[in-house]
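> Below: sequence and its predicted model.
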Amino acid sequence: MSKKIITINLSVIVFSLFFFAWILSGTLVYQVTYASSSPSFEIQEMINENREWFQTYGNSDLNLKNNYTDILAVNYFSDGETLKATLWLNAGINNYTNFSFKNPLNKINYGMLIDADSNTETGYRGADYDFYVELSGGNLSAYLYLLSSTGGYRLLDSKIDFTEPLDDSGAFLGSVDFDLDLSSINNPSNYNLLFYSAESFQFNEVRQFTSWVNIPPPTLQITTSPGEVSIRQGESLMVPARIKSTTGFSNDVVNITLSGDNNLDYAIASGFNSSELIVNVERIQPPLFEIEIPKETPLGIYSIPLVVTIREPSEAVITKPISVESLGGKVDPEFEIAKEYPTVGYLTKPINLTVTVIAPMSTNDQFKEFWGTYGSFIGIFAGGFIGAFAKDLFDRRRKKEN
């Protein structure tokens, strides 16, 4: 009887262990799934400073380098599930009637390279995916490729001839839109993007690249010396500063604009003038501000709005030639640029410089500051004077005694 009871109890224990293990495993799976979602962020705009075409293969740019592949700016945002991007172009392709879109030798690509793990050692020169839309023969198609550090590539997904862009609706007139389902690249939590356009004719191709952008978008941070800037009413102060982004790059400031009320920007030379503070940018690199506090400025903490542009390092990469239409293969070295070429990334963000306005010094404060500055010198001088006087007095007394 006792053996039977023990057997039943052991069965209950084993069942309980499996039950709790099942619950625990389910909880872990849920947590991993939840943690793998991509970050959502508001719309960002990047001005393309790298408006230069590169010959990716061939030796002629005849009929290439057109304005409809010249990228002026890029807007991008995400809800955590879909990444949406808009490339703003110098002109719409509908404006060029002399370009034959029915010729299969003419192709236009708009796309983006994705560094899904923020590791430049993986993927093809750092890019793990290549997602682009292609206009060829009057039809539009989309492709998503997986890239390897070996130079290999494999087609993950495609959508062929899903729209007719050249119609009366004015599609692609000065811009191009595309959406990327982030689950197709495993919902990265931190990733980098590089947008590009490509234009090919026969056996020649040129491309234009933007700089890399970081997801989630970085912010700018400012540090001053001293750390807390306090200025008395009626006084001014020179404030050295350091500005860098949250991506970890050291500051390389190329522009500082002082913003006023109603989002008005003032030239650097004129400075930022208000009824309460007078601020001038004395130097951009490294940043140096002159802040003047009028006597009538109320006491309190003030935030000086700035718009800062910094330069960040970036390097463009070359993906597979757009003339290759296959499920996979290898990048032909003949189609690559002979040497890597760096590009420059620019980050423009608002930032606030905080200043505390304090009361002017009282007579007691002035005496304390004076004594703190000259007290030791006065003490030494007074000590020497007293010593000399005491010696003279001692000598006189000794003479009298003699």
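It's in. Numbering: from 1, shown residues only.

> contacts and neighbour counts: CA atoms only from here.
Fine.

> give the contact list for Thr348.
Contact analysis of Thr348 by Cα atoms under 8 Å, 6 or more residues apart in numbering lists Val307, Val308, Thr309, Ile310.

> now it: how far from Val213?
According to Cα to Cα, to the nearest Å, Thr348 and Val213 sit 12 Å apart.

> Can you give me the neighbour number for Lys393?
Actually, residue 393 is Leu rather than Lys. 11 (other Cα atoms under 10 Å).

> circling back: which ones among the contacts of Thr348 map onto strands?
Val307, Val308, Thr309, Ile310 (DSSP state E).

> ok, of those residues, which come out buried?
The neighbour count (16 or more other Cα atoms under 10 Å) marks Val307, Val308, Thr309, Ile310 as buried among the ones in strands among the contacts of Thr348.

> pretty sure the last one contacts Leu347?
Yes - at 5.4 Å, Ile310 counts as touching Leu347 under the criterion of Cα atoms under 8 Å.

> So which of the buried ones among the ones in strands among the contacts of Thr348 is the closest to Val239?
Val308 (16.3 Å; Cα to Cα).

> and the closest one, what does it touch?
Residues near Val308 by Cα under 8 Å, 6+ apart: Val253, Val254, Asn255, Ile256, Thr257, Thr348, Lys349, Pro350, Ile351.

> Can you lay out these as CSV showing secondary structure and distance to Leu237?
Below are those laid out as CSV (DSSP: H, G, I helix; E, B strand; the rest coil; distance: Cα to Cα, whole Å):
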residue, secondary structure, distance to Leu237
Val253, strand, 21
Val254, strand, 23
Asn255, strand, 21
Ile256, strand, 19
Thr257, strand, 19
Thr348, strand, 26
Lys349, strand, 25
Pro350, strand, 23
Ile351, strand, 20
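
> adding another structure so you can compare the two:
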Amino acid sequence: MTPTFRQAARKSAVAALSAAVGAGLLTAASVAAAPTAQAATTCGGTASIYGILPDGRLTFSSITPATGQLKKVRVGVDLGFEPKAMATLNFNTVLVTSTTGALYRLDVLTNNESLVLERPPVKTFDSGWTHDKLTYDGHGHLYGTAGGVLLQYLVSQPKPTGSAHIGQRKEIGSGFVLKTLTAAGDDRLLATTSAGALYSYRIAGDGSWDRDDLKASGWSGFDQVVSPGGGLYYGRIEATGAMYWYKDADPADGSGSDIAYHNDTPVNTGCWTQELLSAQPGTFACTTSADPLDGRDIPAVKAAGRDLMNKHDGGAWNSTTQWNCLEQLWDKESGWRYWADNPNSTAYGIPQALPGSKMDAFGDDWRTNPVTQIKWGLSYIDGQYDTPCGAWSHFLSHNWY
């Protein structure tokens, strides 16, 4: 029962998004007048999600943050026990509880071309782990709920072997009867209720906590909500297997009014059949700079673009060949102007995102911050064409990418 995870329903939306037009279509006014840059807040990173299918097999999914497009899915072996809750510690370590109260550690050897475990699941605890929810904040704290009680544990090793590495059990509070629970940052939790409320929790060092009510309703359809950090949220609808994505411009402000809903471009309209999902924590993040790049200095913008490209995907694109492709591509698209506004469509910015508002996933300053636009563009190219040269080749054939 291997899921296909196809995106046929999204093809037209993705094609429309990718239809960034060629050079020569920018008006003189759009080239000459650059809007004033604001304080720079840019986001970047990846979205990686582990899951477990109803038949017990482990899955790994990678999602392009720029567009919500599903990049790849890998399906692994049957774990050999009935899982109950799961939390991802890092890129190759996942914790899973069983219905009998045991806690297992999964050591992933690779999730690239295939999903392979380095060894069979390692039982780190024989009993006592009866949690119905489990999540890791990426900063040393594992959280779980059991019987409405929220518990916190300290994880001191990337591959914990037992009580020496998972301990300091702390009862945070009772009344945590939640439908979903995920970590959204350092000691910050995101949760939904059966009634559809969306909550954000902040846990203090002494174990005290407070709650922000982000939304009073509207989130009841999701049976799984996960976050790779940076205000990026993914929700799975159990009834249809659809996966939707959302971007909170400021996940620390205690307000849900700035959450952007991308319901027009879902990750999938079906096929997410996993009973459990868990995002790798802290892989998508936002930073604010008090000294933003001068976007009108095109050589400086290109230098920043090359630096970001060289670092993308662990340096996989760090070559003169890939840079030549990217430089020519965005020379044609926008002249590397962050204010490039296509008069014949809603395409905007250095990568000519269509519409420009799609770049809000990488920062609410997408209109004026070239770094935000470049990061979005690199993520988009990665998900759609694998490399800048792949995008440039498509542009040469179609005059858009």
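Received, thanks. No experiment lies behind these values; they were computed from the predicted model shown.

> What does the TM-score come to for these two?
The TM-score (TM-score structural alignment, normalised by the length of structure 2) is 0.24; 167 aligned residues with a Cα RMSD of 7.4 Å.

> picking up where we left off before, among the contacts of Val308 of structure 1, which ones are buried?
For the contacts of Val308 of structure 1, a neighbour count by 16+ other Cα under 10 Å gives the buried set as Val253, Val254, Asn255, Ile256, Thr257, Thr348, Pro350, Ile351.

> Throw the contacts of Thr348 of structure 1 into a markdown table and include distance to Arg398 of structure 1, thanks.
Output for these, formatted as a markdown table (distance: Cα to Cα, whole Å):
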| residue | distance to Arg398 of structure 1 |
| --- | --- |
| Val307 | 77 |
| Val308 | 76 |
| Thr309 | 78 |
| Ile310 | 77 |
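
> secondary structure element for Gln384 of structure 2?
For Gln384 of structure 2, the host element (DSSP states H and E) is helix 370-385.

> for that helix, packing partners?
strand 40-45, strand 57-64, strand 69-78, helix 298-311, helix 388-398 (3 or more Cα pairs under 8 Å, 6 or more residues apart in numbering; DSSP states H and E).

> Wait, Tyr244 of structure 2 touches Tyr234, no?
Yes - the pair Tyr244 of structure 2 / Tyr234 is scored as a contact, 5.7 Å apart, by Cα under 8 Å.

> Tally up the residues packed near Thr320 of structure 2, please.
Neighbours around Thr320 of structure 2, by other Cα under 10 Å: 11.

> scratch that, Pro299 of structure 2
Neighbours around Pro299 of structure 2, by other Cα under 10 Å: 11.

> part of a strand, is Ile386 of structure 1?
No - judged by DSSP: H, G, I helix; E, B strand; the rest coil, Ile386 of structure 1 forms no part of a strand; its state is helix.

> any idea how far it lies from Ile8 of structure 1?
Using Cα to Cα, Ile386 of structure 1 is found at 101 Å from Ile8 of structure 1.

> cool, Ala85 of structure 1 as well?
For Ala85 of structure 1, the distance to Ile8 of structure 1 (Cα to Cα) stands at 63 Å.

> Comparing the two, which residue is more hemmed in?
Comparing Ala85 of structure 1 with Ile8 by other Cα under 10 Å, the one with more neighbours is Ala85, at 22 against 12.

> quick one: the helices in structure 2?
In structure 2, helices defined by DSSP state H lie at 11-18, 28-32, 298-311, 320-333, 370-385, 388-398, listed in chain order.

> hey, where'd the helices end up in structure 1?
Ranges of helices in structure 1, per DSSP H, are 2-35, 363-401.

> I'd like those laid out as JSON lines, including distance to Asn273 of structure 1.
Putting those into JSON lines (distance: least, Cα to Cα, whole Å) gives the following:
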{"stretch": "helix 2-35", "distance to Asn273 of structure 1": "47"}
{"stretch": "helix 363-401", "distance to Asn273 of structure 1": "30"}
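
> Of those, which is nearest Glu42 of structure 1?
Each of the helices of structure 1 has some distance to Glu42 of structure 1 by Cα to Cα; the shortest is helix 2-35, at 20.1 Å.

> Hmm, Phe131 of structure 1 is touching Asp115, no?
No - the criterion here is Cα under 8 Å, and Phe131 of structure 1 misses it with Asp115 at 11.4 Å.

> Looking at the two, which one has more neighbours?
Applying other Cα under 10 Å to Phe131 of structure 1 and Asp115 shows that Asp115 carries more neighbours, namely 25 against 22.

> The more buried one against Phe195, yeah?
No - using Cα under 8 Å, Asp115 of structure 1 is not in contact with Phe195, being 11.6 Å away.

> Skip the chain neighbours and tell me the closest residue to Gly305 of structure 2.
Ile374 (6.3 Å; Cα to Cα, 6 or more residues apart in numbering).

> Would you confirm that that neighbour contacts Ala303?
No - Ile374 of structure 2 lies out of contact with Ala303 (Cα under 8 Å); the separation is 11.3 Å.

> got a list of what Cys74 of structure 1 touches?
Residue 74 of structure 1: Val, not Cys. Contacts for Val74 of structure 1 (Cα under 8 Å, 6+ apart) come out as Glu45, Met46, Ile47, Asn48, Ala85, Thr86, Leu87, Trp88.
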